[in-house]
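[1] give me a model of this one.
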Amino acid sequence: MLSTSVLPQQSQSRDFPLLRSTPRDSLRITIQDTPKGPVVELTGYLDLATTPMLKAACTEVLRGSTDQRVAADLEHVSFCDCTGMNTLLHIHRLAQKNDGWLRLCGAGATFHKVLRITGLAPMLRCYASAADAFSDRAE
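    Purely as a prediction, here's the structure:
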């Protein structure tokens, strides 16, 4: 007899629809609803043309989140300009208004360097994985 009371929670994912203003094949956003919290997986470019889509996706995720915590997986982001950085900061501040946060994971060395140079590293914390981001209890 199988006990259904101890079944592990499964992650569910869905693609965020491409906004009309977003150039085709420039950014793909997949939202993973994991047992620890929502993870927004980004693939492509974060720039002036794609940040409205990122902002829309994260706003939707935060609206549906009870604790206002979200991780953004940047492992497959191949380019991020200042508009992308500003949008990530905007999303973090939006979450902070409700005692939440945006944490980054999977970012490459160049992205880490830009965060340090711009002074954003203390606000936009980077982790090796989404699980690490959700496990860190620091505010």
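
[2] please count neighbours and contacts with C-alpha atoms only from this point.
    Noted.

[3] show me which positions of the biggest helix by length in the chain end up buried.
    For the chain, the helix reaching the highest residue count under DSSP state H is reported as helix 82-96. Across helix 82-96, burial judged by 16 or more other Cα atoms under 10 Å covers 83-85, 87-89, 91-95.

[4] possible to save the residues you listed as a markdown table with distance to R28?
    Output for those, formatted as a markdown table (distance: Cα to Cα, whole Å):
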| residue | distance to R28 |
| --- | --- |
| T83 | 17 |
| G84 | 14 |
| M85 | 17 |
| T87 | 16 |
| L88 | 16 |
| L89 | 20 |
| I91 | 18 |
| H92 | 20 |
| R93 | 23 |
| L94 | 22 |
| A95 | 22 |
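
[5] show me the strands in the protein, by range?
    12-15, 27-33, 38-46, 69-80, 101-105, 126-127 (DSSP state E).

[6] got JSON lines for those, with mean neighbour count and distance to V61 too?
    Shown next, in JSON lines, are the strands of the chain (neighbours: other Cα atoms under 10 Å; distance: least, Cα to Cα, whole Å):
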{"stretch": "strand 12-15", "mean neighbour count": "12", "distance to V61": "12"}
{"stretch": "strand 27-33", "mean neighbour count": "20", "distance to V61": "8"}
{"stretch": "strand 38-46", "mean neighbour count": "22", "distance to V61": "7"}
{"stretch": "strand 69-80", "mean neighbour count": "21", "distance to V61": "8"}
{"stretch": "strand 101-105", "mean neighbour count": "24", "distance to V61": "11"}
{"stretch": "strand 126-127", "mean neighbour count": "22", "distance to V61": "19"}
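
[7] now the second one, please; I'll put the structures next to each other:
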Amino acid sequence: MDRGMPDEVNRRRLAVDVRRTDSGAVITPAGELDHHSAELLRESLDQCVADGRFRIVIDCSRLEFCDSTGLNVLLTTRGEVEEAGGEVHLAGMRPNVARVFEITGAGAVFTLHKNLDDALAALPAD
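    Take a look at the predicted model:
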């Protein structure tokens, strides 16, 4: 085995589920959000914005890890959505992911919710 190459079989992958609502979307990334996988989430979020979905909830309950690349994807989307008059809410963060937001101060710029139901209830009605 070549130790210089990452073990692709064992490296956790990211899956992104997109559920569209009337004028928004619930995005659920599952797995590890890092420099290897961030583009998958970016594409899903960009498509939501392109479709005019400006009320976005990102359900982080299945997100196991987030590095600075993943954080940048979320921050960039937040800026684009808010510029268009929308909102991005984050829900259900696991402690290790929440810690990244706490350390970087990014938690102060997002609306955070304990769970998905709370986040959905906080969004304005269509």
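
[8] fetch the TM-score of the aligned pair.
    Laid over one another, the chains give 0.78 as their TM-score (TM-score structural alignment, normalised by the length of structure 2), with 115 aligned residues with a Cα RMSD of 2.2 Å.

[9] the longest helix of structure 1 maps to which residues in structure 2?
    Counting by TM-score structural alignment, helix 82-96 of structure 1 pairs with residues 68-82 of structure 2.

[10] chain center to that stretch, what's the gap?
    Per Cα atoms, centre = their mean, to the nearest Å, the displacement of stretch 68-82 of structure 2 from the mean C-alpha position of its chain is 8 Å.

[11] list the contacts of that stretch.
    With Cα atoms under 8 Å, 6 or more residues apart in numbering as the test, stretch 68-82 of structure 2 has contacts from 33-35, 38, 41-42, 45-46, 49, 54-55, 87-88, 106, 110.

[12] equivalent analysis for stretch 94-107 of structure 2, please.
    Residues from elsewhere that reach stretch 94-107 of structure 2, judged by Cα under 8 Å, 6+ apart: 60-61, 63-67, 75.

[13] then stretch 35-43 of structure 2?
    Counting by Cα under 8 Å, 6+ apart, 13-16, 29, 67, 69-70, 73 sit against stretch 35-43 of structure 2.

[14] just the closest of those to A121 of structure 2, please.
    Using Cα to Cα, P29 comes nearest to A121 of structure 2 of the contacts of stretch 35-43 of structure 2, at 20.2 Å.

[15] in structure 1, what residue corresponds to that closest one?
    In structure 1, the residue matched to P29 of structure 2 (TM-score structural alignment) is L42.

[16] ok, the closest residue to its match other than its chain neighbours to P52 of structure 1 distance?
    Setting aside the residues directly before and after it, L42 of structure 1 is nearest to I29 in space (Cα to Cα, 6 or more residues apart in numbering), at 4.9 Å. According to Cα to Cα, to the nearest Å, I29 of structure 1 stands 12 Å off from P52 of structure 1.

[17] residues near the aligned partner of A56 of structure 1 in structure 2, how many?
    Taking TM-score structural alignment for the superposition, A56 of structure 1 sits opposite E43 in structure 2. Neighbour count of E43 of structure 2, defined by other Cα atoms under 10 Å: 13.

[18] distance of E43 of structure 2 from A121 of structure 2?
    Distance of E43 of structure 2 to A121 of structure 2, given as Cα to Cα: 26 Å.

[19] how about K114 of structure 2?
    Distance from K114 of structure 2 to A121 of structure 2, counting by Cα to Cα: 12 Å.

[20] those two - which one has more neighbours?
    Between K114 of structure 2 and A121, counting by other Cα under 10 Å, K114 is the more crowded of the two (15 against 9).

[21] the more buried one and G92 touch, don't they?
    Yes: applying Cα atoms under 8 Å, one finds K114 of structure 2 in contact with G92, separated by 5.0 Å.

[22] list residues touching both of the two?
    Here K114 of structure 2 and G92 share no contacting residue, scored by Cα under 8 Å, 6+ apart.
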